[in-house]
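Chemist: Fold the following.
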Amino acid sequence: MTIEELCGLWEEAGHKLYLVGGCVRDRLLKKPTADYDLATDTSPELTMRILREAGWRAYPLGIEFGTVATTMDTPGGPEEVQITTFRCSESYRKGSRHPEVVFGGSIVEDLVRRDFTINAMAMDCSGNLIDPVGGREDIQRGLIRTPMEPEETFSEDPLRMLRAFRFACSLGFEIEEGTFRAVSRRKSMIQGISRERWKMEMDRLLADPDPRSTASVLQLMRKSGLLAEMIPEFEEVFRQDGLSQGPAHRGDIWEHTMDAVSKAVSDSPCVRWALLLHDIGKPGCRTVNGDGRVHFYGHETRGGEIALAVAERFRFSKKERQCLAFLVENHMRPVHYTEEWSDRAVRKLARDAGGHLQELLDLAESDIAAHAEPFASDGKGRLEELRTRLDILAPDLGRRVLPRELGTILMNRLGSNISQAPRVGIALSNLEELVLQGALPELAAPDVYLEYLEEHPEVFGRHC
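Modeler: Next up, the predicted model:
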């Protein structure tokens, strides 16, 4: 079914239907869109009846919010479209992900309560543009502006403050001065918004295809105070503005962080978050030697703890939390690589990283690129060498090379004493390394490895 057929159904029923929001904006920008939203004067119940009587699938996304979904044929293939009853107001209770809405009587009432003028336009079934608040002109000017007074727009939904920065990032627009000042004044209202909604907007901002735009907008977020409102741990970073990090860096902690973000080589959300947070542990670890050299010993460990706290605050999934904390806590390991690393050390890095190895290397690449010369060029060369060795030494490191039951057998032989677990872990690690070196067969019977341990008891106590 097409938009023309949808329009025909509503005309036959004697009602109005409009394309609204992002799809209208993208049409004016001549950009492809997969975001089809429609607004109507029909109640959600009537919307469902019109669709079902025509043989279309219709399902409510929240009758109380006025939204019904169906499927429409688009240039990019079938897409879900949402049809929402006109609203004249919308607000969010503190911590809620769902709006409280009051249905309105006209398309203009619906448009003026939207977030920004560029999203407050509609197109009727004849292709006529309805633009009550100057959205088309703001698109031409490249401007993010609220359709009502900014404080009123943000009071209805404080997440709109964060969305202003996300749109500035994705569209390359500027935030209108009055709108920006209102964010600075009202930033604390963001605390009333559910953290899942925070994360949704930050994920999209951080993973923008142009990392330079992301870095530029993060600078604006800092200036507005909104970034520190959501991640107050950055206050310690900001207090070190202007402090040298030593000759390996071109600027202070925040400047280096933004440089690294702008040089992102991966669009992985986990890597993008890790770039933002990878040095957040530095302020509490700064020391200066007697000769004036600056160090941040242990900052990666401290940073991993902070990153985990941020991830929990933003309601990351367990898998996402583990990824972010691992990347931040281990971001220095590839940076410290030298050709003197043993094959075992290279394989250990791959084993420890597991499914996050590529993300860890991509994080290190961007971090290294944000260093001063000659450290950046030297680090780039060393990282390329590490990637080559990993391809050779650990092409399929995730596979099992020892029998699954071997660890249990060893624990039983040592008396199942939990204090023996570290010895068993060392033994298994050493046996795995010996298999990878070709000194022992892969996935042999447990007795093969047990006999080797009897002949070489030192395998329990040191790394091979």
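
Chemist: Please make it C-alpha for all contacts and neighbour counts, starting now.
Modeler: Noted.

Chemist: Skipping its backbone neighbours, what lies nearest residue 247 in space?
Modeler: Nearest non-adjacent residue to residue 247, counting by CA to CA, 6 or more residues apart in numbering: residue 372, 7.2 Å away.

Chemist: swap that for residue 151, sorry
Modeler: Distances taken as CA to CA, 6+ apart place residue 182 nearest to residue 151, at 6.2 Å, with adjacent residues excluded.

Chemist: how many other residues sit next to residue 54?
Modeler: 11 (other CA atoms under 10 Å).

Chemist: again with residue 447
Modeler: Neighbours around residue 447, by other CA under 10 Å: 11.

Chemist: how close does residue 321 get to residue 297?
Modeler: 24 Å (CA to CA, to the nearest Å).

Chemist: For the comparison step, fold the sequence that follows:
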Amino acid sequence: MYIVLPQAVHLILDTLHRNHHSAYIIGGCVRDAVLGLPIHDYDITTSARPELVQELFQNKGITVIPTGLKHGTLTLRIDHENYEVTTFRTDKNYQNHRTPQEVTFADTLLEDVNRRDFTINTLAYNEETGLLDLVGGLEDLNKRIIRCVGDAEKRFEEDALRMLRALRFSMTLHFSIEQNTWSALKKHAHLLTYISAERIRDEWNRMLMSEYDHILDLLYDSGVLTILFPELSKLYHHNQHSLWHPYDMFQHTQIALQHTISYTLIEKLAVVFHDIGKPDTMYLDENHHGHFPHHAKVSKELAAQVMKRLKYDHTTMDTVCTLIACHDYYLQPNERFMRRFLGKLGGDYALCRSIIKVQLADDQAKEQIRAKEKIEILLQCQKILNELEQQCPALTLASLAVDGNDLKALGLAGVQIGKGLNIILQAVIEGSITNTKADCLSYIKKHVS
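Modeler: This is a model prediction of the structure:
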């Protein structure tokens, strides 16, 4: 097999080879090349010790960043791109099921490969030797299997993050997880409590963006969902007792997620958390029908707790919470209503569009005969929103044809000016007047007289 390498990677490999050191690209870049997928990052492994790597490339005028010198990793900055070069090594004595405390530089590729996570990530390549497969990674790629290198239990006990990576690779590559690896994952899922919130968040984000159909099922079956997202696990087999909901809360959420193809991460987060408040708000009426008063509010509050736990940024948290709070807000397919709604959102068309998308995903997971009309309404609202965006109507105070000085000239002062501008804005949003200076001033004169 021949892999076309970027010029910078050629330079790195050639420099190391000319100085009598083994060097290969390894890991995800080789895996993706074999699968015919786009390659985003190139990692290089070499027999050269890190001090020598640093000297060789600094002598060439290349910026060398000691990103992980203790673990033999240097980052080379070439043509505004980063390339990690890591010395062959073995890892021992892991602390907190995450970090090796004893790193020993090795002389052979096989030693380095045997410390890695999954066989499909051990393939190495350079143009001289071609593709090197030392532990059966190519066979597992062909079988579409995620398999740990060596003893799966040992791999997960060493670094618990590998369990999330196994699940994520299964989702993104649509591979199955080999039986021994799966059994070890289920047995040691509790070790994920040792992993930092940021690492968990990043893997969770990648899973959501994978477009995999059964994200929640896979996480639940592995035991991971109960440990990391007990709020979502509570939905499992929770009957909604509603004619609108033929699926239990868990299935409903998963089906809604299946209708988020091409959605943004923020929209997917809103969909996956939109109903986590239902178990806490549900009651059955005398006819044994389920009701969920204020579940959007409770779901928003619980989602905020989950995202805070995982250290999401405030902008993401605020936007997701707004989408959840609005997921059961009934929109009306007429221009006046949509103007008002946009006005409440501060004229934020993108946010309004996201609210509609979250509602669409939610409704696609309901009883379809009953939900059909609601879905049609939402599609009409989308169309109206697009038309309004083309028209650019005034929806905020800043977009009015008048300002405080104009009202001051009419004799208004202090809080009267702010109230007056808001009165004008509401009239413009309602379509009672046009957003011209003459109409706005005429309207406020009549209103305050």
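
Chemist: Please state their TM-score.
Modeler: With the length set by TM-score structural alignment, normalised by the length of structure 2, the two chains reach a TM-score of 0.86; 432 aligned residues with a CA RMSD of 3.1 Å.

Chemist: The residue nearest to residue 151 of structure 1: which element?
Modeler: Using DSSP states H and E, residue 182 of structure 1 falls within helix 177-186.

Chemist: Now whichever helix or strand comes after that helix on structure 2. Mean distance?
Modeler: Following helix 177-186 of structure 1 in sequence order, the next helix or strand is helix 195-206 (DSSP H and E). After superposition onto structure 2, helix 195-206 of structure 1 sits on average 0.8 Å from its aligned residues (mean CA distance after the TM-score superposition for structure 1).

Chemist: and the aligned residue in structure 2 for the residue nearest to residue 151 of structure 1, what does it touch?
Modeler: Aligned counterpart of residue 182 of structure 1 in structure 2: residue 184 (TM-score structural alignment). Residue 184 of structure 2 makes contact with 152, 153, 156, according to CA atoms under 8 Å, 6 or more residues apart in numbering.

Chemist: on that earlier part again, mind reading off the mean deviation between the helix holding residue 182 of structure 1 and structure 2?
Modeler: Average distance, helix 177-186 of structure 1 versus aligned residues of structure 2 after superposition (mean CA distance after the TM-score superposition for structure 1): 1.6 Å.

Chemist: one step back: can you put the contacts of residue 184 of structure 2 in JSON lines and add neighbour count?
Modeler: Shown next, in JSON lines, are these (neighbours: other CA atoms under 10 Å):
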{"residue": "152", "neighbour count": "22"}
{"residue": "153", "neighbour count": "18"}
{"residue": "156", "neighbour count": "25"}
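
Chemist: could I get these as TSV with secondary structure and distance to residue 26 of structure 2?
Modeler: Listed next are these as TSV, based on DSSP: H, G, I helix; E, B strand; the rest coil; distance: CA to CA, whole Å:
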residue	secondary structure	distance to residue 26 of structure 2
152	helix	21
153	helix	24
156	helix	21
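
Chemist: Okay, and the equivalent of residue 17 of structure 2 over in structure 1 sits in which element?
Modeler: For residue 17 of structure 2, the aligned position in structure 1 is residue 11, judged by TM-score structural alignment. Assigned by DSSP H and E, residue 11 of structure 1 belongs to helix 3-12.

Chemist: cool, residue 85 of structure 2 as well?
Modeler: Counting by DSSP H and E, residue 85 of structure 2 is part of strand 81-87.

Chemist: again with residue 48 of structure 1
Modeler: Going by DSSP H and E, residue 48 of structure 1 is in helix 44-53.

Chemist: which strands and helices sit next to that helix?
Modeler: helix 3-12, strand 59-62, strand 67-74, strand 77-85 (3 or more CA pairs under 8 Å, 6 or more residues apart in numbering; DSSP states H and E).

Chemist: Could you tell me where it falls in structure 2?
Modeler: The aligned range for helix 44-53 of structure 1 in structure 2 is 50-59, by TM-score structural alignment.

Chemist: Show which residues not belonging to the top helix by length along structure 1 make contact with it.
Modeler: If you go by DSSP state H, structure 1 has its longest helix at helix 375-393. Residues outside helix 375-393 of structure 1 that contact it (CA under 8 Å, 6+ apart): 248, 334-335, 337-339, 343, 346-347, 350, 361, 365, 368-370.

Chemist: superposed on structure 2, where does it end up, distance-wise?
Modeler: In the superposition with structure 2, the average deviation recorded for helix 375-393 of structure 1 is 2.0 Å (mean CA distance after the TM-score superposition for structure 1).

Chemist: So which bits of that helix are buried?
Modeler: By 16 or more other CA atoms under 10 Å, the buried positions in helix 375-393 of structure 1 come out as 375, 376, 379, 380, 382, 383, 386, 387, 389, 390, 393.

Chemist: Could you do stretch 345-362 of structure 1 as well?
Modeler: 346, 347, 348, 349, 350, 353, 356, 357, 359, 360, 361, 362.

Chemist: Show me what the fifth one aligns to in structure 2.
Modeler: By that I understand residue 350 of structure 1. Checking TM-score structural alignment: residue 350 of structure 1 goes with residue 342.

Chemist: tell me what the helix or strand containing its match is packed against?
Modeler: Applying DSSP H and E as the criterion places residue 342 of structure 2 in helix 335-344. Taking 3+ CA pairs under 8 Å, 6+ apart as contact, the helices and strands that helix 335-344 of structure 2 lies on are helix 368-391, helix 415-430.

Chemist: right, so of the ones you listed, which gets closest to residue 81 of structure 2?
Modeler: helix 368-391 (38.4 Å; CA to CA).

Chemist: Just the strands from the stretch 251-400 of structure 2, written as ranges.
Modeler: According to DSSP state E, counting those that start in this stretch, the stretch 251-400 of structure 2 carries its strands in the segments 283-284, 290-291.
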